[in-house]
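Visitor: sequence below, structure please.
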Amino acid sequence: MDALTRTLRTFHEKHEKLKTTVHTAWRYPLPKWGQYAMGCFYASIPLVGGWYIMQWAISKSVEEIGERGEKLRHKELQGYGNKTIIDGKEQTVGAGGRFGGVHLAMSDQKTQENNMAMLKAMFEREKKRRRKEQKNREADMEEEEEEKQ
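Guide: Reported below is the predicted structural model:
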């Protein structure tokens, strides 16, 4: 623990020294392209760091469970569709199941037909709305042309 504290303290001291150097000795205004370049550099630091962390997490998961789950004890799915096994009992999940929720893809024919009808109605409403917007835009353009003449 003492080594960690010492390492953090020396890192902090070195960082403060670097900050002082950057903010005093190198202090002169950058041109716009320099400001843009430094902004890109500073913005890329967390992005690159996050990418490396994600790669590390992926490699750890591959070590633990394998590329496709080969190292898992239970390789088979315990449930299928809207059925699952919880505490040894088969239960229905999704709409009407435990905690409610949405209808899953494994729904009955009536639910699929109902979903299809609602989706079709939504697309029709969207088509009407877009047609109306297009007519309004055309009318506005005609008014502008009349005002110009």
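Visitor: please make it C-alpha for all contacts and neighbour counts, starting now.
Guide: OK.
Visitor: just say helix, strand or coil for Ile85.
Guide: strand (DSSP: H, G, I helix; E, B strand; the rest coil).
Visitor: what about it, neighbour count?
Guide: 14 (other Cα atoms under 10 Å).
Visitor: one more, for comparison:
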Amino acid sequence: MPRNFRIAVARELANRTAEQLADRMDRRWVRHRFQSDLLAGKGVGNPYAVLQVLVRPGECPDAGCEDGELVDTGADCRRCEERRANRRGRNGSVPSQRTGRSWWECRICRDPKPHEPEPEDRECQDCKREAAVVCEALAARWNAPTTEDVNDR
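Guide: Next comes the predicted model:
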């Protein structure tokens, strides 16, 4: 394991339990689409950079915040909500610098979407496709014969 990764993990374990750090890594593994890229056969690029993304602390200055949610209560972090509201402007969207058109933020991946119409569920097409890929992979796994099935024949 790379030294800088061990240091990053040790630093985070000073502020979070091992379970909380594992939850962060699980959540980010899906949110950053590393899981769907692997399932789609794309790979993950630089594995060391992926490790850093999974472990590093969030951007919120509130030490109790974990990717927009307060660790102790599970409630949404007010500081993160305020930062998002400030980025969007008063009406919930931010004008694009090129076109003056507004963009929206996907509720799953939190990516800005300036070129897509805003769906009612606020989920982008990429996240919907990713969910479909994961569901197909799970269905294939669940429907695959097990060793017990093969041995019963």
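Visitor: tell me how they score on TM after superposing.
Guide: The TM-score (TM-score structural alignment, normalised by the length of the first structure) is 0.29; 67 aligned residues with a Cα RMSD of 4.4 Å.
Visitor: next, the contact list for Cys40 of the first structure, please.
Guide: Listed by Cα atoms under 8 Å, 6 or more residues apart in numbering, Cys40 of the first structure has no contact partners.
Visitor: and it, how far from Glu142 of the first structure?
Guide: Counting by Cα to Cα, to the nearest Å, the separation of Cys40 of the first structure from Glu142 of the first structure is 45 Å.
Visitor: do the same with Arg6 of the first structure
Guide: Distance of Arg6 of the first structure to Glu142 of the first structure, given as Cα to Cα: 75 Å.
Visitor: cool, and Glu16 of the first structure?
Guide: Distance, Glu16 of the first structure to Glu142 of the first structure, using Cα to Cα: 65 Å.
Visitor: find the nearest non-adjacent residue to Trp29 of the second structure, please.
Guide: Leaving aside its sequence neighbours, Trp29 of the second structure sits nearest to Gln35 (Cα to Cα, 6 or more residues apart in numbering; 6.1 Å).
Visitor: now the strands for the first structure?
Guide: Using DSSP state E, the strands of the first structure run over 83-86, 89-92.
Visitor: now these as a markdown table including distance to Ile65 of the first structure?
Guide: As requested, those are exported to a markdown table (distance: least, Cα to Cα, whole Å):
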| stretch | distance to Ile65 of the first structure |
| --- | --- |
| strand 83-86 | 21 |
| strand 89-92 | 26 |
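Visitor: tell me which of those lies nearest to Glu63 of the first structure.
Guide: Of all the strands of the first structure, strand 83-86 sits nearest to Glu63 of the first structure, with 27.2 Å by Cα to Cα.
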